[in-house]
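In: whatever this is, show me its structure:
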Amino acid sequence: MENLVIPTQSREELVNITSAVQDKVRAMGWADGALLLWCPHTTGAVTVNEGDMQYPEGN
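Out: The predicted structure is shown next:
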């Protein structure tokens, strides 16, 4: 299992992690398969907003 640490600046924050996940996949050399993202903290969440332009890459 690999870890990905996402720093935040405030108590409630929506963070686009797309580029961080893509970088991790590239760094690991993964080319196919399934990827499971899991947030173990009770007050955290992972959500999918496909094509949401309100939060562009890197924000």
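In: could you use CA atoms for every contact and neighbour count after this?
Out: Will do.
In: how far off centre is stretch 27-34?
Out: Chain-centre distance of stretch 27-34: 15 Å, with Cα atoms, centre = their mean, to the nearest Å.
In: give me the distance between the two termini of that stretch.
Out: By Cα to Cα, to the nearest Å, the extent of stretch 27-34 from end to end equals 16 Å.
In: residues contacting that stretch, please?
Out: residue 25 (Cα atoms under 8 Å, 6 or more residues apart in numbering).
In: just give me the neighbour total for residue 15.
Out: 15 (other Cα atoms under 10 Å).
In: could you also give me the structure for this second sequence? I'd like to compare it with the first:
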Amino acid sequence: MLFKETLRTVRRDEMVDITRQVASRVAQSGMQEGVVIVYCTHTTAGITINENADPDVKLERSHAIE
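Out: The predicted structure is shown next:
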């Protein structure tokens, strides 16, 4: 099963939480078990896995890029 999402950002460096979109697609699929693969086709974008337990992670990321 394949789903496509298009994300829009407003800043050059931005972290976007896609947890809800992914969870929604998993629910929509009706699957009970399996693996979710998130793939980004854009060459200047990336995917970061973060548990969102510490809000400073976003700040650390933006400082690392500067």
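In: where does the TM-score land?
Out: After superposition, the two chains reach a TM-score (TM-score structural alignment, normalised by the length of structure 1) of 0.76; 55 aligned residues with a Cα RMSD of 1.7 Å.
In: corresponding residue for residue 35 of structure 1 in structure 2?
Out: By TM-score structural alignment, residue 35 of structure 1 lines up with residue 36 in structure 2.
In: which secondary structure element contains its match?
Out: Assigned by DSSP states H and E, residue 36 of structure 2 falls within no helix or strand.
In: so how far is residue 10 of structure 2 from it?
Out: Taken as Cα to Cα, the span from residue 36 of structure 2 to residue 10 of structure 2 is 27 Å.
In: and those two? Which one has more around it.
Out: A direct count of neighbours by other Cα under 10 Å for residue 36 of structure 2 and residue 10 places residue 36 higher, at 11 against 6.
In: now do the contacts for the most centrally placed residue in structure 2.
Out: Nearest to the mean C-alpha position of structure 2, by Cα atoms, centre = their mean, lies residue 18 at 4.2 Å. Residue 18 of structure 2 makes no contacts at all, as judged by Cα under 8 Å, 6+ apart.
In: report the secondary structure state of the closest residue to residue 8 of structure 1 other than its chain neighbours.
Out: Counting by Cα to Cα, 6 or more residues apart in numbering, residue 8 of structure 1 lies nearest to residue 15, which is 7.7 Å off, once chain neighbours are set aside. At residue 15 of structure 1 the chain is in coil, as set by DSSP: H, G, I helix; E, B strand; the rest coil.
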